[in-house]
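Asker: what follows is a predicted protein model with its sequence.
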Amino acid sequence: MTDVNHWLAKTLVTAYGSHTLFVLEDLTNVTFNTDDLPKPLRNSHRSWAFFQLESFLTYKTQAIQSAVVKVNPAFTSQRCPKCGMIEKNNRHHETHEYWCAQCQYRCNDDRLGAMNIAILGQDWLNGVKHPKIKKLTTAG
């Protein structure tokens, strides 16, 4: 995994160059369900190296006057980037599709997450110190 993380960080920095903002979800304390794996494999599959990739990317970006910012991952896979509606049921895991019930916008669910992360990155560039998607209640 270390080799993969080095390769990925180097590829990103080379492809996008200097003065680039790399926006990552803050995946601190995120784990994956490994109950279906044999016990000897559970730890290695649970501890994918998010922190290591972030560290490598941060180190490499500092050398070329770029930056890495972490954003809150809440609702990035549930918010429609067109109308702003947040609805968990709009995401269909089995088909990897997002379909907004309000405005009918459709796309791949991973693309949707990337679009929302990019929006949060733009918020950061606009001066929001800790950008996040806020789910509004009926009271506002």
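Answerer: Yep, it's here.

Asker: please make it C-alpha for all contacts and neighbour counts, starting now.
Answerer: OK.

Asker: what ranges do the helices span in this structure?
Answerer: 2-16, 39-46, 50-62, 109-125 (DSSP state H).

Asker: could you dump these into JSON lines and include mean neighbour count and distance to L24?
Answerer: As requested, the helices of the chain are arranged in JSON lines below (neighbours: other CA atoms under 10 Å; distance: least, CA to CA, whole Å):
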{"stretch": "helix 2-16", "mean neighbour count": "14", "distance to L24": "12"}
{"stretch": "helix 39-46", "mean neighbour count": "12", "distance to L24": "19"}
{"stretch": "helix 50-62", "mean neighbour count": "18", "distance to L24": "8"}
{"stretch": "helix 109-125", "mean neighbour count": "19", "distance to L24": "7"}
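
Asker: second structure follows, compare the two:
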Amino acid sequence: MADPRDMILGEIQVAASKAMGSSAGAMMRQAGLKASHKIWPELPAGLSVEEAGKIMREGISGIKGFGSFSACEEDGLVKIAFSDCYFASLSADSGQPCGQQPICYFGFGLVEETLARLTGKRTKVELISRDEANGVCHETATPR
């Protein structure tokens, strides 16, 4: 059974999506940017993507609903994977596919800001694909 906190967050994001339509994504991305500073008030700078990924993995694991996190640099892009994200299971209820739900945009903003703070590189995070069989969201952070 899912953590009740995850279910509550899920219901909030479904309601926000229905009430606000397309503007919910932009608002949630901004909320994710701000949350980075609350989750990690002080961060080292000038790290590699791999070093940043380790710090982010620890912090994101404490958030729960997003599942586990990994990041690596490949061909100038940051490849990101979220495994066992509870919020992906809410796609049907929200009417939005995985990667377009407000909670996904929150995660994108959180990763964008935290990567920028740790590595000095500004990026835009997007879902590339969802592997339903293995429960993995594959995302890419492309340089801005």
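Answerer: Received the coordinates, thanks. Model, not experiment: these values are computed from the prediction.

Asker: any idea what the TM-score is?
Answerer: The TM-score (TM-score structural alignment, normalised by the length of structure 1) is 0.31; 60 aligned residues with a CA RMSD of 3.6 Å.

Asker: where do the strands of structure 2 begin and end?
Answerer: With DSSP state E, the ranges of strands along structure 2 come out as 68-74, 77-83, 123-131, 136-143.

Asker: of those strands, which is nearest K18 of structure 2?
Answerer: strand 123-131 (20.8 Å; CA to CA).

Asker: what sits up against the closest one?
Answerer: With contact meaning CA atoms under 8 Å, 6 or more residues apart in numbering, strand 123-131 of structure 2 is reached by 98-99, 108-109, 111-112, 115-116, 136-144.

Asker: for the strands of structure 2, which one sits closest to H37 of structure 2?
Answerer: strand 123-131 (16.8 Å).

Asker: buried stuff in the closest one?
Answerer: T123, V125, E126, L127, R130 (16 or more other CA atoms under 10 Å).

Asker: go on, stretch 104-122 of structure 2?
Answerer: 104-119, 121-122.

Asker: hmm, back to that, mind putting the strands of structure 2 into CSV with distance to M27 of structure 2?
Answerer: CSV is the format used below for the strands of structure 2 (distance: least, CA to CA, whole Å):
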stretch, distance to M27 of structure 2
strand 68-74, 23
strand 77-83, 21
strand 123-131, 15
strand 136-143, 19
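
Asker: quick one on the thing from earlier: out of the helices of structure 1, which gets nearest to V71 of structure 1?
Answerer: Using CA to CA, these put helix 109-125 closest to V71 of structure 1, at 6.8 Å.

Asker: hang on, the earlier thing: nearest to E97 of structure 1, of the helices of structure 1?
Answerer: helix 109-125 (4.8 Å).

Asker: what's that closest one packed up against?
Answerer: Applying 3 or more CA pairs under 8 Å, 6 or more residues apart in numbering; DSSP states H and E, we find helix 109-125 of structure 1 packed against strand 21-25, strand 67-71, strand 97-99.

Asker: so which of these is the most packed in?
Answerer: With neighbours defined as mean count of other CA atoms under 10 Å, those peak in mean count at strand 97-99, which reaches a mean of 21.

Asker: tell me what it is packed against?
Answerer: Using 3+ CA pairs under 8 Å, 6+ apart, strand 97-99 of structure 1 sits against strand 91-92, strand 106-108, helix 109-125.

Asker: right, I'll call it a day here.
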